[in-house]
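Asker: Please find the sequence and the predicted model below.
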Amino acid sequence: MNSCILMAEIIQAPELRYTSENQTPIAEMLVQFPGSRPEDPPATLKVVGWGNLAQEIQEKYRLGDRVIIEGRLGMNTIDRPEGFKEKRAELTAQRIHPVGADTPLESPVVAASSNSASQSFTARSNPSSTPTVKSTGATFQPQPAPVAEPDFDDIPF
């Protein structure tokens, strides 16, 4: 299952438009999130919401808001005037949650590839079921994975 949870900042205000066929609302916005390493530049991603969610995005969210977005990640191919095709990632939003202004965007992207991750996130959004956790002030610092030399003798074919 393709499922992604992303904490980001809105860097382009949501724009609402409608399909020509049945007038379904579509909201599009651009978000930015930190790179996976401190030296990496921030990444940007187009977010699209459909139907009632599109109208909610247009009404509630503005430029500079910090949000947590749940959705599906996809790739679009765009024909460029220069004669080549370009691939761009796009997140189709299923839910959006506002984040307080005091929450830093210093952590790397949180992505989930199973339904259980989004279910556990939803369960945590209920304040009555949220466990109390004391912060030690430590921050998560990702460590590079050890590089192992391939063993060509164990190839199964």
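Answerer: Yep, it's here.
Asker: hey, let's count contacts and neighbours off CA atoms from now on
Answerer: Will do.
Asker: ok, which stretches of the chain are helices?
Answerer: Using DSSP state H, the helices of the chain run over 51-60, 115-124.
Asker: Check the offset of the last one from the chain's centre.
Answerer: The gap between the average C-alpha position of helix 115-124 and the chain average comes to 15 Å, counting by C-alpha atoms, centre = their mean, to the nearest Å.
Asker: and if you look at stretch 59-68?
Answerer: With C-alpha atoms, centre = their mean as the basis, the mean position of stretch 59-68 lies at 13 Å from the chain mean.
Asker: adding another structure so you can compare the two:
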Amino acid sequence: MNSCILMAEVIQEPQIRYTPDSQLAVAEMTVELPGLRDDDPPTQLKVVGWGNLAQEIQEKYHPGDRVIIEGRLHMNTVDRPEGFKEKRAELTAQRIHLLAAGTTLSTISSVPTSTVASGSNTSASSAPSAPSTPKAPPAKREASEPARTPAYSAAPTSEPDYDDIPF
């Protein structure tokens, strides 16, 4: 499934236009994403919104606003006047959320401690790790007691799994 969530800063005033046949609103704006590393330049990306979202984009978002954009990423091929074709990424927005003033865009991410293997430190953040507590040795089983394996139920959960959508 093609789904992206990006945090970016609006750098160009949104422009709205309408399709000639159905009079459907289309808004376009350019956002800037920080580079992956401190020495990497920022990346610009065109964001497109359709219908009611297009009107919301034009009314609510302006250069300097920091936003979280949910949508679908795809590539467009553009014929250049120099005689070659150029590929450009474009994000078709489905939702946009305005971030609070003063929020900074950062490339530093942290890895939850539950996903880090025991004894290794692969986290990109410099947060101190939680102190480890010694575990009690496992209780000894009687020789006649069979080894137990955890039972996993195939019962449905109360929340749907959105990644398990049949096509």
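Answerer: Cool, the structure landed. Just so it is clear, the structure is predicted and the values come from calculations on it, not from any experiment.
Asker: Next, the TM-score between them, please.
Answerer: Scored against TM-score structural alignment, normalised by the length of structure 1, the superposed chains reach a TM-score of 0.68; 113 aligned residues with a C-alpha RMSD of 1.8 Å.
Asker: returning to what we had before: tell me which of the helices of structure 1 lies nearest to N2 of structure 1.
Answerer: Of all the helices of structure 1, helix 115-124 sits nearest to N2 of structure 1, with 8.7 Å by C-alpha to C-alpha.
Asker: okay, the closest one sits on what stretch of structure 2?
Answerer: Under TM-score structural alignment, helix 115-124 of structure 1 corresponds to no residues of structure 2.
Asker: buried ones in that helix?
Answerer: S118 (16 or more other C-alpha atoms under 10 Å).
Asker: name the helices or strands packed onto it?
Answerer: The helices and strands touching helix 115-124 of structure 1, judged by 3 or more C-alpha pairs under 8 Å, 6 or more residues apart in numbering; DSSP states H and E, are strand 3-18.
Asker: which residues touch G49 of structure 2?
Answerer: Contacts for G49 of structure 2 (C-alpha atoms under 8 Å, 6 or more residues apart in numbering) come out as 26-28, 57, 92-94.
Asker: Save those as JSON lines, and put in distance to G49 of structure 2 and neighbour count too.
Answerer: Formatted as JSON lines, the contacts of G49 of structure 2 follow (distance: C-alpha to C-alpha, whole Å; neighbours: other C-alpha atoms under 10 Å):
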{"residue": "V26", "distance to G49 of structure 2": "6", "neighbour count": "20"}
{"residue": "A27", "distance to G49 of structure 2": "5", "neighbour count": "22"}
{"residue": "E28", "distance to G49 of structure 2": "7", "neighbour count": "23"}
{"residue": "I57", "distance to G49 of structure 2": "7", "neighbour count": "25"}
{"residue": "T92", "distance to G49 of structure 2": "6", "neighbour count": "19"}
{"residue": "A93", "distance to G49 of structure 2": "5", "neighbour count": "23"}
{"residue": "Q94", "distance to G49 of structure 2": "7", "neighbour count": "15"}
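Asker: Out of these, flag the one nearest to L73 of structure 2.
Answerer: T92 (6.4 Å).
Asker: contacting residues for the closest one?
Answerer: Here T92 of structure 2 is in contact with 47-49, 71-74 (C-alpha under 8 Å, 6+ apart).
Asker: Let's see that with 7 Å instead.
Answerer: 47-49, 71-73 (C-alpha atoms under 7 Å, 6 or more residues apart in numbering).
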